[in-house]
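>>> Below: sequence and its predicted model.
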Amino acid sequence: MVRLLTQQGQLIDWNDEKTHPFPDNLVYLDLLNPGRGEELEAEKWLEYQLPTREEMQEIEESSRLYMEKGALYMTAWIPVGLDTPDPENTSMSFVIAPDCLTTVRYADPMAFRVLADQVRRQCSTPLSSDAVFLTLLELIVARIADALQSVEGDMKKICRDIFNLDPHKAHAGVEKDLSDVVKLLGRRSALVANLRESLLSLSRMLQYFLNNAATWMRGDLAAQFRSVMRDIKSLDDYTNQQTQEMTFLLESTLGLINIQQNQIIKIFTVASVLFMPPTLIASIYGMNVGLPAAENRWAFVFVMLVIVLSAVLPIWFFKRKRLL
């Protein structure tokens, strides 16, 4: 699909075969899952080449940030599917020149849909390539901030849940709850790692843009670009804090699991100690090896009293030591 935005704020979605060339007053050209024909048509209008999908996957900074024929080629990792169970980062290219911004992408993040909705509602329609680029950056960063706030809410809930559990009560419900907490923390940790990777790539891309587009960028937008840079920096610091909090919660959860397992082992240990003296006495008496009281009719009663006493005394001792 090809989406066009003109200087007058007109949004054009071309999903079918093109019957006429692109208009001359474009400020934004968006290629979503482009076919080869759409790429060639866009390159013909732009008069420079666009990065291929294979080139967008390169990890070297020189392959992701460079200039060619007066246009800045910038590729960043953008989070997608943040509302789904399996969010991920996808590589997207921003090719910006003084007259037009071109994006090449193979996923549809919410920021691009929000931009289209804003234009359709005629909400402060951007009329230049750098203004469109700024709007996209603001929407992407705002989306990342919302995701981090959601993670913070989950961590607060996890903190309340795990510290309200009583690990000394060894039962299946506690074990299942703690197991679910570990799984949730693992998913949120992976999400924060993806968001941090995206923030790092956005920071590098924005810094490269500010260093190389200063000669033609609109002066009134420079302060807003710097504001976005500060937002990215603050969110990156926030991800560091969340990573530390999740590490603490994970260690606490694993500690509670260990306490619960130790409680189970303690129960079996105490039970074995309680039954050891009676078992020993009963075994000796049962072997019938000529006990002194073997001919006495009170021998059985005496032995049973000794067995009961040998069981009661350890129970009393463990109760006194608060081990039961």
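Noted; the coordinates are in hand.
>>> From now on I want contacts and neighbour counts done on CA atoms only, so please keep to that.
Will do.
>>> in the protein, which spans are strands?
2-6, 11-14, 26-32, 65-68, 71-80, 88-96, 101-105 (DSSP state E).
>>> which outside residues touch the first one?
Residues outside strand 2-6 that contact it (CA atoms under 8 Å, 6 or more residues apart in numbering) are 10-15, 23, 25-32, 34, 38, 127.
>>> Next, the angle from it to strand 101-105.
160 degrees (axes from the mean of the first three to the mean of the last three CA atoms, to 10 degrees).
>>> now strand 2-6, how far from the chain's geometric center?
Distance of strand 2-6 from its chain centroid, counting by CA atoms, centre = their mean, to the nearest Å, is 32 Å.
>>> Can you give me the buried ones in stretch 129-148?
Across stretch 129-148, burial judged by 16 or more other CA atoms under 10 Å covers 129-145, 147-148.
>>> now stretch 199-218
Buried, per 16+ other CA under 10 Å, within stretch 199-218: 199-206, 208-209, 212-213, 217.
>>> another structure for you, compare them:
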Amino acid sequence: MITAYCYRSGAIHRRVIGPGDPLPEGCTWIDALKPTEEERTALTGALNVDLPSFEDMMEIEASSRLYTEESCSYMTAPVVANAETSAPEANALTLVLTPTTLVTLRYIEPKSIGIFAERLNRNPHLAATNVAALVGLLDTMVDRTADVLEVIASRLERLSTDVFDRAWPQETRGPATERKRPPAERDLQEVLRGIGKAGDLAGKVRDSLAGLGRVVAYVNAVKPSLSNDQKRTLKTVLRDIQSLTEHADFQAQRVSFLLDATLGAINIEQNNIVKTFSVVAVAFMPPTLIASIYGMNFEVMPELSWPFGYPMALALMVMSGILPLLYFKRRGWL
């Protein structure tokens, strides 16, 4: 779908155009969402520029995402979409700045595009020119990236609660029944998956910020005719990208820390299970020894002919099993 945004008489006019439709007058921004080959070819002919296909966008190397060709600037950066869902994705978004129009080519639906389109209804001057639309869109994309980082921070906060308030036994002076017991290993595996997803999203955001930072620096370099307001906006955007990059790095460190803590909690849970089996095995060793002794087939064993030999052997086995358990309990091993 191709949507044209035109600035006329101090207002933004939005229009969806088909492959055979001419471009409307005053068009400053054209948003091409998952364009078909026919739509892309028609748009290429209408603008007289070479618009890359989806395959071209995917094959662009990081060092070749920013270039100028025949008075048109091509800028490609990864963006994040569906950050609030369980399946976030990242894909390339290409910005083509022609002499009169800004073209966005995308096969992903980030919220920043919709947010910027809504902002144009309140502030039409944000797309009064193609350069103004580019600056405003970059500003909106960085603001949206900050929201995604807040989503990551919120997820990590919940995961941190799951790991430290539930996984580790809470220290308390109350009765043992009031203590929080650690969750099952299966619950910790769910936490581990959540940490992995948060880390993956943080990595996508970090890549997006790096790409946006290169785009902003490139715009400053190739557009010396920017107005003072636009230069100040881009300077603020670049400063925000730097601070958000540091915040993304901090979230990545939190992911690593929580990952280590969760793995430690899983190891402790497994060690507790092994300890239980070890205590049971040790408790049964003395009774097993006694039963083995009286199970030997020797002729001279006085207790075999003693009327109280069988009750005595049972009593010895019970006592030899209870005494190690009492010892373990006293030492705090149980």
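Nice, thanks for sending it over. Every value quoted in this text rests on a predicted model; they were computed, and no experiment measured them.
>>> Just give the TM-score of the two.
Once the chains are laid over each other, their TM-score by TM-score structural alignment, normalised by the length of the first structure reads 0.91; 322 aligned residues with a CA RMSD of 2.3 Å.
>>> List buried residues within the contacts of strand 2-6 of the first structure.
Leu11, Leu26, Val27, Tyr28, Leu29, Asp30, Leu31, Leu32, Pro34, Glu38, Leu127.
>>> Any chance of those in TSV with distance to Leu323 of the first structure as columns?
Below are these laid out as TSV (distance: CA to CA, whole Å):
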residue	distance to Leu323 of the first structure
Leu11	74
Leu26	78
Val27	76
Tyr28	73
Leu29	73
Asp30	69
Leu31	69
Leu32	66
Pro34	70
Glu38	75
Leu127	75
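>>> Around the nearest residue to Cys27 of the second structure once chain neighbours are set aside, count how many other residues there are.
Take Cys27 of the second structure and drop its neighbours on the chain: the residue closest to it by CA to CA, 6 or more residues apart in numbering is Cys6, 4.0 Å away. Here the number of neighbours of Cys6 of the second structure (other CA atoms under 10 Å) works out to 25.
>>> From Asn121 of the second structure, how far off is Cys6 of the second structure?
Per CA to CA, to the nearest Å, Cys6 of the second structure is found 12 Å from Asn121 of the second structure.
>>> Give me the subset of the buried residues of stretch 129-148 of the first structure lying in helices.
Members of those lying in helices (criterion: DSSP state H): 129-145, 147-148.
>>> quick one, helices of the second structure?
Taking DSSP H as the test, the helices found in the second structure are 37-47, 54-59, 111-122, 130-161, 185-222, 228-293, 309-331.
>>> Quick check: which of those is nearest to Ser71 of the second structure?
Of all the helices of the second structure, helix 185-222 sits nearest to Ser71 of the second structure, with 10.3 Å by CA to CA.
>>> quick one: that closest one to the first structure mean distance?
After superposition onto the first structure, helix 185-222 of the second structure sits on average 1.0 Å from its aligned residues (mean CA distance after the TM-score superposition for the first structure).
>>> got the angle between that helix and strand 72-81?
160 degrees.
>>> what stretch of the first structure lies opposite helix 185-222 of the second structure in the alignment?
Aligned by TM-score structural alignment, helix 185-222 of the second structure falls on residues 175-212 of the first structure.
>>> got it, and stretch 277-294 of the second structure?
Mapped onto the first structure using TM-score structural alignment, stretch 277-294 of the second structure spans residues 268-285.
>>> Go through the matching stretch and flag the buried ones.
Those would be Val270, Leu274, Pro277, Pro278, Tyr285, for stretch 268-285 of the first structure by 16+ other CA under 10 Å.
>>> mind checking how far it is from the chain centre?
52 Å.
>>> I appreciate the help and will end here.
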